[in-house]
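S.K.: Only the shape, not the letters, is given here:
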């Protein structure tokens, strides 16, 4: 019998209250690793017991397989509507592939409840087709990151969002793992073109798919998490294959997997990874969502992205606690943490549309690297890790190519507060709010606090 944690019960109670208020679509936000699948499954269990037809929809085979295992563990009888599965449309509960269900809408009994897993993808044509086809069905969306790259708010589909605890709160209570983050001092993406809101893959691959960069990844894996199971995120399939090859060439068992592989071959590679026979599993856009293996002890980021959602989903793969796992290691060779912040930053999610950044507007992140211990920290008189003073107080320390250094979380948070304190205009505060994903009301809270001398908005800084 699966017993929900208090915050999971609170999420479901929030959804029930929304439905009592005649709202059609409710979004449940819960950090990666917080137990969205178990929470939603409890809702399916209760609704189907009342005789309701319930659908659980996902867009990846891994998500469908994961949910089916959870349903089976809970004793929920269900069918699967997806390629490679024999459908049983008479089952009250169905787990469906978005792609397959969208093609079979006319052949299926109408649902009373639809749960969209990873619902930040809503708006894509097949998702939208299903959403529009059953106006009388109640809708529940599940996501860790209600954030679309195009800036369109999920309020276009959901009337209410119920938030779970933050990553920091989940770490504090032991529901997620503590982490150590190592990151490069600088990643030059200035010459990379933008396509559909993110870096153009061909241009990105030409920058990242180099033996020197992958070699650095191998060296730092050995230095910082040797022998641990790590998932590496690549730009494209060829890049992922090259990463695996270079790890193998250095006697570190690695395998590449991608969506074009036969499912049996992919499952076998994952099984070897779980068993510890393979230590590094490389992929491209396959394991960002739905790869829930608590034994993952490290992630290796080799794909710069402008997407906050993609970054947090990838980092979150390593944050699930497991027996014998004291902490997660994040090796950020892509520099994404310098753009999107720490995994447990206090982010304020909103259903509203986001204001787009101006083309020439860039995130301002200043970082020093200690040349003694290679610890990364926000500007300070001396290194918080070893106490070493910079050789020159008047200039930034020169970057060493390929070196990763640990991010000092306390120092970074102190610098974030300092940045807010140094912001003199509303425009400065609005820029900070956009970069950190804060709610629009944060700027007003800070301005009001300054005018009245109060502390309103302090929790955001």
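M.R.: It's in. Being a predicted model, the structure only gives us computed values, none of them experimental.
S.K.: CA atoms for contacts and neighbours, from now on please.
M.R.: OK.
S.K.: right, and residue 100 touches residue 85 too?
M.R.: No - Residue 100 lies out of contact with residue 85 (Cα atoms under 8 Å); the separation is 10.8 Å.
S.K.: Tell me which of those two has more neighbours.
M.R.: Neighbours were counted for residue 100 and for residue 85 using other Cα atoms under 10 Å; residue 100 has more, 15 against 9.
S.K.: Which residue is the nearest non-sequential neighbour of that one?
M.R.: Excluding its sequence neighbours, the residue lying closest to residue 100 (Cα to Cα, 6 or more residues apart in numbering) is residue 82, at 5.6 Å.
S.K.: what's the answer for residue 162, then?
M.R.: Take residue 162 and drop its neighbours on the chain: the residue closest to it by Cα to Cα, 6+ apart is residue 28, 5.0 Å away.
S.K.: before we move on, what about residue 312?
M.R.: residue 343 (6.6 Å).
S.K.: ok, the closest residue to residue 88 other than its chain neighbours - how many residues close by?
M.R.: Nearest non-adjacent residue to residue 88, counting by Cα to Cα, 6+ apart: residue 79, 5.4 Å away. Per other Cα under 10 Å, the neighbour tally for residue 79 reads 20.
S.K.: and the comparison structure, right after this:
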């Protein structure tokens, strides 16, 4: 028995010596940057920086760094000799414990997680933050804060979470233990500040520098554009909402594109890791790979532990060529043989993206490089999508083809080629889009006006002297009225007044739809102006239902003083406005009115307006009100000229003569007014004016009425001219495009010899 005991003791001694030899060998084989990081941290600790963060990329050996740092952190007191290592996943706990035992075999290391209770006497406690930091948990009370010299936080970008905060608060004392954290990405996408936990990032080394020095595996990048759109996916906590993202990208076409990309680009790769959005997406991808002849399995949160270990073992051994996961292998996964990473999960989080990217960056025997296939879906520029190009400071939509991540010249060359190609495509697309928009605009105007059902008393547009829809434009009012007068000069004066009213309102139907003086601003928007209010009926053309809705804007005055009566320029009515005040209108507010057609909308709004106005106000707004049939005022014509209308000189003369006659100061007979009108018409440059003058008969010729002028002023003031000018430009562009196509067709015909 004694011999057995002595043998066992010698065996333990030999094992301890072996561990110490391994420790000595490991301590002298730290990479230069790892030793530099430890030396920097210790020097700054000596200088008083007690809450430090270190940023090192995935695969750089962060666990090795803190495993060797632990022994070198001085104890602030005789009893404060213990170290607490915090991690949030079981794989990270096991990895940290294993590495610490290797680096410091003389230390007693214990794991505190769930049902596993750590021995409080252990030198190093590797603890689950979910276990210690749980709300109202007594587990944390088992650890005496005064016994700890150091707290290590693995994957430190999680350290601002509430569970970490509860643990750190427990260990706060007069000075508290030294807090050290490490992560590949020391920032969070949820907005929580890591500065509340760490004072400074004391050491960092970019992953490109690590690749350049050979510490990380060479990386080749291929980006694949898909037809899947993700610009409509909502955001949640700084990233895409998982359920909405899965619904957008988990479609057959995109899943097939992923499988085809592996078949075409990574068929010879031994170990391909695919990142999916969620469980459903991962399962669909596995089915797609298997369907097209590639062995694949998935590791999910619901995968039993034994099954997960079996799958990971097969993947490490190269028996399983494709492994799909969602949120399982993003952190703490040490599988160096991964030689292809497929980014099938779009993300706005640089933290998540770099964690996924880093899975293939570790060196491994026989591994020449890692291929990263990044799938870039259609997105708006305003969306901060993270891709491999964005990590390199390039355009997120840059398409790379098997490009070495360190080959800046090749990337710049591809970027320039893509820029030129995109410019050509953009010019072509813009032309096509513009052409479609132009055609849609022209069709919309023509459908709204040319095909409308006109009142029988007015006849057809052609009979009224119209040759194009543009004649309803306020800027073309005089040319349209001239043509109409030449063609229909035999009709009665009353009919011509009605015709002028219809033309000036912008819609030939309006005089028959309503007695009140509505005007058309665009085919989808109509206006009724009254003193201190403006009423609108509008239609949302993007809505398939195309319902009409009512709204209102009201006048408001500023810097009010003593009230005075001021004439409203366009019309005969008076409005009370404080002297020296300024007027503006409130924002447009909806009225509870909805109709399926314009007729119902106008009638409904008429009912509403009639209930709010007094009878004399309604009479003034009637299209047949006597004041509207009078000649326009000089002020109205001045307003129209200022708004861009080209008014014939004859009309100005006529208005002045009419104003003089009304005031009784002109003393001019009507016959002499007609003579001067005819003379002015003949002298005007327009080729149509002379023919119009020939049709003038004494006392029954009207070019414009006061009501028509009011209509035109309202339309021009509220954007009608802009809409009609856009229509004119659209027709010009369509004409130019048709001419260009005809010339191209003619040239092609000439090249091939023709008939």
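M.R.: Arrived safely. If you're wondering where the values come from, they're calculated on a predicted model, not measured in any experiment.
S.K.: Tell me how they score on TM after superposing.
M.R.: After superposition, the two chains reach a TM-score (TM-score structural alignment, normalised by the length of structure 1) of 0.74; 375 aligned residues with a Cα RMSD of 3.0 Å.
S.K.: circling back to that earlier point, the residue nearest to residue 162 of structure 1 corresponds to which position in structure 2?
M.R.: When structure 2 is aligned by TM-score structural alignment, residue 28 of structure 1 is paired with residue 54.
S.K.: That match: what's it in contact with?
M.R.: 180-183, 201-204 (Cα atoms under 8 Å, 6 or more residues apart in numbering).
S.K.: Check residue 115 of structure 1 too.
M.R.: For residue 115 of structure 1, the contacting residues are 40, 54-57, 139-142, by Cα under 8 Å, 6+ apart.
S.K.: do you know how far it is from residue 79 of structure 1?
M.R.: From residue 115 of structure 1 across to residue 79 of structure 1, the span is 15 Å (Cα to Cα, to the nearest Å).
S.K.: repeat for residue 171 of structure 1
M.R.: Residue 171 of structure 1 is 35 Å from residue 79 of structure 1, by Cα to Cα.
S.K.: Helices of the stretch 651-755 of structure 2, start to end?
M.R.: For the stretch 651-755 of structure 2, the helices defined by DSSP state H, counting those that start in this stretch cover 670-683, 689-694, 706-717, 720-751.
S.K.: CSV please, covering those helices and showing mean neighbour count.
M.R.: What follows is the helices of the stretch 651-755 of structure 2, written out as CSV (neighbours: other Cα atoms under 10 Å):
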stretch, mean neighbour count
helix 670-683, 17
helix 689-694, 18
helix 706-717, 24
helix 720-751, 14
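S.K.: Among the ones you listed, single out whichever gets nearest to residue 351 of structure 2.
M.R.: Comparing the helices of the stretch 651-755 of structure 2 against residue 351 of structure 2 with Cα to Cα, the closest turns out to be helix 720-751 (47.3 Å).
S.K.: circling back to that earlier point, can you check which of the helices of the stretch 651-755 of structure 2 gets nearest to residue 519 of structure 2?
M.R.: helix 706-717 (6.3 Å).
S.K.: what stretch of structure 1 does the closest one fall on?
M.R.: By TM-score structural alignment, helix 706-717 of structure 2 lines up with nothing in structure 1.
S.K.: What is that helix packed up against?
M.R.: helix 493-505, strand 519-522, helix 634-642 (3 or more Cα pairs under 8 Å, 6 or more residues apart in numbering; DSSP states H and E).
S.K.: 7 Å instead, please
M.R.: With contacts defined as 3 or more Cα pairs under 7 Å, 6 or more residues apart in numbering; DSSP states H and E, helix 706-717 of structure 2 has these neighbours: helix 493-505, strand 519-522.
S.K.: So which of the ones you listed is nearest residue 477 of structure 2?
M.R.: helix 493-505 (6.8 Å).
S.K.: The closest one: which residues count as buried?
M.R.: Within helix 493-505 of structure 2, the residues scored as buried using 16 or more other Cα atoms under 10 Å are 496-505.
S.K.: can these go into CSV with extra columns for distance to residue 42 of structure 2?
M.R.: Converted to CSV, those look like this (distance: Cα to Cα, whole Å):
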residue, distance to residue 42 of structure 2
496, 97
497, 96
498, 94
499, 93
500, 91
501, 90
502, 88
503, 87
504, 85
505, 84
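S.K.: and those, which two are the farthest apart?
M.R.: Across these (Cα to Cα), the longest gap, 14.1 Å, separates 496 and 505.
S.K.: counterpart of residue 375 of structure 2 in structure 1?
M.R.: Using TM-score structural alignment, residue 375 of structure 2 pairs with residue 333 in structure 1.
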